[in-house]
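In: Okay, sequence plus prediction incoming.
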Amino acid sequence: VSGYKIFYNMFATPAMYAWQQMEIGPYTVSDVTGLEPFTVYAIRVQAKSVDGRYGNMSEVVTTHVHEVQRDDAVQRFKVTQRLTNLVMLSWDKPKRDDVQTYVLRYEGVKNYREDGEVKQVFDNPVEVKINGQQTTYSVNNLKPKMRFEFNISAIFRGGEEGSPQSLVTETLIDAPPRVDKPTVKSVQKGTILMEMKRASEKNGPISHYHIVVVPSRSGVTKMPADYTFEELTKERLGVDKPASQPYIAARFESQSLPSEFSLGNNQEYGSFSNRPLHTDDNYRVFLRAYSVDQRLYTSSDFSDEISISSNIGPARPSGNTGKVPEKNHVTRVTGEVFEGDGQVK
């Protein structure tokens, strides 16, 4: 799932074209703003896949837009900005005017796939005191794709605490934290057997992987993160011939990446050709993992250089080569801004 489409309307009419709608990313929490207070709304949700297709519509649920009635509670508590590591909050003062401070309490949780299993992590509860003159606060140093619950209440000069107001939101997804480089296992019958490992989805769900091959005769000396998709798809030689330019040998969906891949077997994987390899050429390989937001990806470092004329058995850990320590190469993106008064959660 790369995102969702939210439909909302005052009447649950079957004519969906009459409903208002909004698109969001791969998040399970969203604010619908600009609604009429004291009004019942019908809501439906539709999932969007990474190839742009939409799934079936959810059943209708109804929700009531209301305003806070208590004089001691903050008003219009909402999220105004989300980033991968930051949430900006704002609110209006309570109707009662002797506020001394505000107390903001929050905690987070997220589930993600890593090493073939679903893991869960928690952010411990945090309590922050905020000056009574402030009506905004930036919560920093958060983790990507984590669901947070925020509660705020006013502390008055007499020491009493007002009624708390709460909201739930998620930080934005980020590129995968790292991708392990492919390793060479063996050379056999004109192909190179590579070992691959799936990346952690701690920063958000992964859409797919590209296995990228760089022939030495191409003369290209870029780092893996610097190759663009256009550069990797400009080879003009027939797919049954060894490539002269860097190319994508295969595409695999996030949960379909094999632990072993036979480079150069002249088969097709996800509309990309795993071209035959040239006997007199050397090759380096890297793995690129794409988030469900295609602007976000992480590339591994290059594998060791190898050719099909090499005589190699199972890969062994290499010693100190004197090279600069390996780094993963990450592409990032900015956040989203939301505005409006009425909210539905």
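Out: Right, received. Where do you want to start? Numbering: from 1, shown residues only.
In: C-alpha only now, for contacts and for neighbours.
Out: Fine.
In: hang on, isn't Thr191 packed against Gly264?
Out: Yes - counting by CA atoms under 8 Å, Thr191 touches Gly264, with 5.0 Å between them.
In: Show me the common contact partners of those two, please.
Out: Residues touching both Thr191 and Gly264 (CA atoms under 8 Å, 6 or more residues apart in numbering) are 276-277.
In: In three-state terms, label Gly225 for me.
Out: Let me fix one detail, which is that residue 225 is Ala and not Gly. Secondary structure for Ala225, judged by DSSP: H, G, I helix; E, B strand; the rest coil, is helix.
In: contacting residues around it?
Out: Applying CA under 8 Å, 6+ apart, we find Ala225 in contact with 298-299, 329-330.
In: quick one: which two of the residues you listed are the most distant?
Out: Spatially, the most separated pair among the contacts of Ala225 is Ser299 and Val330, at 6.8 Å (CA to CA).
In: Looking at the two, which one has more neighbours?
Out: Counted by other CA atoms under 10 Å, Ser299 and Val330 do not tie: Ser299 has more neighbours, with 31 against 18.
In: I figured the more buried one hits Ala289, correct?
Out: Yes - if you go by CA under 8 Å, Ser299 and Ala289 touch, sitting 6.4 Å apart.
In: what's the burial count for Thr169?
Out: 22.
In: Quick check: what element follows the host helix or strand of it along the chain?
Out: In this structure, Thr169 sits in strand 165-170 according to DSSP states H and E. Towards the C-terminus, the helix or strand next in line after strand 165-170, according to DSSP H and E, is strand 183-188.
In: try it against this one:
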Amino acid sequence: MPRHAQFCACLGAITCGRRRLSRDSHWKHAQKSCGNEPAYLKFGSEIDCGTPPEVPDGYIIGNYTSRLGGQVHYACKEGFFSGSEDTVSRCTALGTWESPKLNCQEINCGRPPEVQHAVLVGNHSSSLGGVAHYVCLEGFESPGGKITSVCTEKGTWRASTLSCTEITIEINDVSVFNNTCVRWRINPGRINSKTAYMVHIKGHRLDSMESVHEETVNLTTESRTPEMCLDLHQGTNYTVSISAAPPRRSVPAIIGFQTAEDDLLEDDGIFNISIFNEACLKLNRHSRKVGSERMYQFQVLGRKWYLSHFYHATSLNFTTREQAAVVCLDLYPATNYTVNVTLLGSPEQHSVQTTVTTPGVKQTISNISIFNETCLRWRSLKTADVEEMYLFHIRGQRWYQKEFAQEMIFNITASSQAPETCLDLHPGTNYSVTVQALSSQSPVVISLTTQITEPPLPEVDFFAVWGRALPRLRLRRAEEKNGPVSSYQVLVLPLALHSTFVCDSEDATSFFSNTSDVNGYVAAELLAKDVPNDAMEISIGDRLYYGKYYNAPLKTGNDYCIVLRITSEWDKVKRSSCALWAQVKGAVVCAAWKTGPASFLISHRRVQIQRPPSPQPALLPGVFLKCSADFVTSPDGACIVLHQFSVWFPRPQVATNVLFSIQTDAPALFWIQPLLSLLNVSAHMITCSLLPWIAL
């Protein structure tokens, strides 16, 4: 036997090394080894798999052996369940246990089932053993006891065998007291809220088989011993049926009784009136004399509190022999009526007066529409030629002007069935208009938007200039009264176009266009958001770009008019307003120096300067002096065209005068402080003084 054979046990057929041991204990060559690594067992030794593996949330059932072929049975712990997985793990020939396939999951039954006519109460657990409690809805009960549902080990709720059934109200012990009053009792402890009852009354006269009094009255009460007094005729046999009003159920309780006979031998003409169905009157005659025919006169007067001159007057006569006659009147909605009923033909002229207020109809306005931007028309469903008052509530807002808010409340009166009205509204505003006819219960709402109009004329300080430079122009923000301001434009036009210029014209384009000399040009464009609230200044011809437009200098000797145009644009509508800002004749252009402090280079042909610590004075062939000054303007706002500076050297006594021209955009000043620096010279002080103004 090969030396490897002592490590092998003959278990069926085990592959060992390169040979195979068969059941007949003969070694044969094997093509593969036992697994990835040789698995050798010493001949004659017993296989023991040791302690079985654990299953999460599971446990081992019963006893087991850890030897080859031994089996371990698993089960899930209480509160957990598994599917149909294999619950067995076996000890293998490799000396290991098979991996358990059991997967224990916590039991969760989810939401409890619904029980008809019941609701869940309190908190419930959806884990194993959790109990859901139910209570029946009002009007229902569970005769068998409390309704519960329990979460089972299968992860489902065990439905209750009990259910909620509708309570049938038992009406008992019906009795009569005070001749016309009834009381009864309901089964105790079954109803905890108010209950509505229907009491049906049917009366017969003692001398007639015809019904003389029949009606149904309602009573709502939470008493367990309800009682009510009825308006009954005297000397009449009555059958009264009492039952619970739907949706409650009950077995009707019926009682019969006879009211006491009256002592009236004749019809005294006394009657009273009750109102039902909003416009119907019931005449209840005091007399019970059969066949007594009477005529009644109805005088009806209606007025509306919101229409001082509205009157609805009508009169009619009504003849009847009934004990409880009914008359329904044709009345207008939302009207206060006084009804006077008089018995005719009676010496006493018995009369009863009552008031009726008719409710408003649901809606009387239809087909409301807008015309001419701010006018409304609609159809009225009221009777023709009857006046109606309409209440208007108008709210206006602007998205571009948060502080704007307009609110108006007013009313109009109209008798037409197609009323129209025009509203006084602001331009460039979104409105919500609520209209309600005072005879109706609900309003109608419509939205409208007014178009913008021309913005207010720009507020400008007009300048007229002849033969001198134009001062700075002050631009003020325009008020957004008629719509949102979009932009401000400064237009430079030939003076000849002033009388024919149209504000909305688009002829004026950029300065660089071929037609700028003829049609003028836009020198500057500023968006509304770029203009400060306190105003800003603009210089015509400052060679800067404002938006996409170049502010070019005016041409010397030409005549111009400067126009400020304000443009408002909203909802695809564009409107403009223009104002003449300045008029220039014989334009003067100052030397074009850059705005701000300027530096001037002054060249001296020959200057003798002694520079310490050198012992000998030296002659420099050329010295450059740099003189800096702040720009200034003359008092009248025109540019300064000439200044004269003198430069003195204390030693030697040499003076050099330099003349030059500057243009300034600074505020008007009357002095200037030049700053002088000397290049390549450090020994002597040199001063630069400003001489008086020199006009051009």
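Out: Cool, the structure landed. These numbers were taken from a predicted model, which means no experiment stands behind them.
In: list the residues that contact both of Ser299 and Ala289 of structure 1?
Out: Overlap of the contact sets of Ser299 of structure 1 and Ala289 (by CA under 8 Å, 6+ apart) consists of Val179.
In: thinking again about what came up before, generate TSV for the contacts of Ala225 of structure 1, with secondary structure as supplementary columns.
Out: Putting these into TSV (three-state DSSP) gives the following:
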residue	secondary structure
Thr298	strand
Ser299	strand
His329	strand
Val330	strand
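In: how about the nearest residue to the corresponding residue of structure 2 for Leu167 of structure 1, chain neighbours excluded?
Out: Aligning on TM-score structural alignment places Leu167 of structure 1 opposite Ile446 in structure 2. Leaving aside its sequence neighbours, Ile446 of structure 2 sits nearest to Val433 (CA to CA, 6 or more residues apart in numbering; 5.3 Å).
In: For the one you found, give me its contacts.
Out: Shown in contact with Val433 of structure 2 (CA under 8 Å, 6+ apart): 392-395, 445-448.
In: Buried ones among these?
Out: For these, a neighbour count by 16 or more other CA atoms under 10 Å gives the buried set as 392, 394-395, 448.
In: Phe511 of structure 2: how many residues sit nearby?
Out: 18.
In: Quick one: classify it as helix, strand or coil.
Out: Three-state call for Phe511 of structure 2 (three-state DSSP): coil.
In: and the gap between the closest residue in space to it that isn't next to it in sequence and Asn218 of structure 2?
Out: Distance criterion CA to CA, 6+ apart; nearest residue to Phe511 of structure 2, sequence neighbours excluded, is Tyr521 at 5.1 Å. Distance of Tyr521 of structure 2 to Asn218 of structure 2, computed by CA to CA, to the nearest Å: 88 Å.
In: who's more crowded, the two?
Out: Taking neighbours as other CA under 10 Å, Tyr521 of structure 2 and Asn218 compare with Tyr521 leading, 26 against 14.
In: Please pull up the equivalent of the more buried one in structure 1.
Out: By TM-score structural alignment, Tyr521 of structure 2 lines up with Tyr247.
In: so stretch 132-143 of structure 2 corresponds to what in structure 1?
Out: Residue span in structure 1 matched to stretch 132-143 of structure 2, by TM-score structural alignment: none.
In: Let me know the secondary structure of the alignment partner in structure 2 of Val128 of structure 1.
Out: Aligned counterpart of Val128 of structure 1 in structure 2: Ile412 (TM-score structural alignment). Classification of Ile412 of structure 2 by three-state DSSP places it in strand.
In: check contacts around Ile412 of structure 2.
Out: Ile412 of structure 2 makes contact with 389-391, according to CA under 8 Å, 6+ apart.
In: how about the helices in structure 2?
Out: Here structure 2 has its helices, by DSSP state H, at 516-519.
In: Give me the contacts around stretch 191-199 of structure 1.
Out: So stretch 191-199 of structure 1 is contacted by 114-115, 176-187, 254, 257-265, 276-277, 289, 307-308 (CA under 8 Å, 6+ apart).
In: mind running it again at 7 Å?
Out: Outside stretch 191-199 of structure 1, the residues within contact range by CA atoms under 7 Å, 6 or more residues apart in numbering are 176, 178-180, 182-187, 257-265, 308.
In: Against Phe156 of structure 1, how distant is the closest residue to Pro94 of structure 1 other than its chain neighbours?
Out: Nearest residue to Pro94 of structure 1 in three dimensions, chain neighbours excluded: Val74, at 4.4 Å (CA to CA, 6+ apart). Per CA to CA, Val74 of structure 1 is found 12 Å from Phe156 of structure 1.
In: Compare the two and say which is more crowded by neighbours.
Out: Neighbour tally, Val74 of structure 1 and Phe156, criterion other CA under 10 Å: the higher count belongs to Val74, 24 against 18.
In: For Glu149 of structure 1, see how far away the more buried one is.
Out: For Val74 of structure 1, the distance to Glu149 of structure 1 equals 16 Å [CA to CA].
In: wait, isn't the residue nearest to Phe511 of structure 2 in contact with Val490?
Out: No - Tyr521 of structure 2 is not in contact with Val490 according to CA atoms under 7 Å; the separation is 8.7 Å.
In: quick one on the thing from earlier: what's the match for the residue nearest to Pro94 of structure 1 in structure 2?
Out: In structure 2, Val74 of structure 1 lands on Thr364 (TM-score structural alignment).
In: what sits against its match?
Out: By CA under 7 Å, 6+ apart, Thr364 of structure 2 lies in contact with 380-382, 437, 440.
In: Closest one of those to Ile169 of structure 2?
Out: Taking CA to CA as the measure, Ile169 of structure 2 lies nearest Ser440 of the contacts of Thr364 of structure 2, at 41.8 Å.
In: Now for that closest one, how many residues are close by?
Out: Look at Ser440 of structure 2: counted by other CA under 10 Å, it has 18 neighbours.
In: Quick one: residues contacting it.
Out: Neighbouring residues of Ser440 of structure 2 by CA under 7 Å, 6+ apart: 360-364.
In: With distance to Thr338 of structure 2 as added columns, please give those residues in CSV.
Out: Shown next, in CSV, are the contacts of Ser440 of structure 2 (distance: CA to CA, whole Å):
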residue, distance to Thr338 of structure 2
Gly360, 17
Val361, 20
Lys362, 23
Gln363, 25
Thr364, 24
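In: aligned partner of His208 of structure 1 in structure 2?
Out: Using TM-score structural alignment, the partner of His208 of structure 1 in structure 2 is Ser487.
In: My guess is Ser149 of structure 2 contacts Trp157. True?
Out: Yes - using CA under 7 Å, Ser149 of structure 2 is in contact with Trp157, at 6.1 Å.
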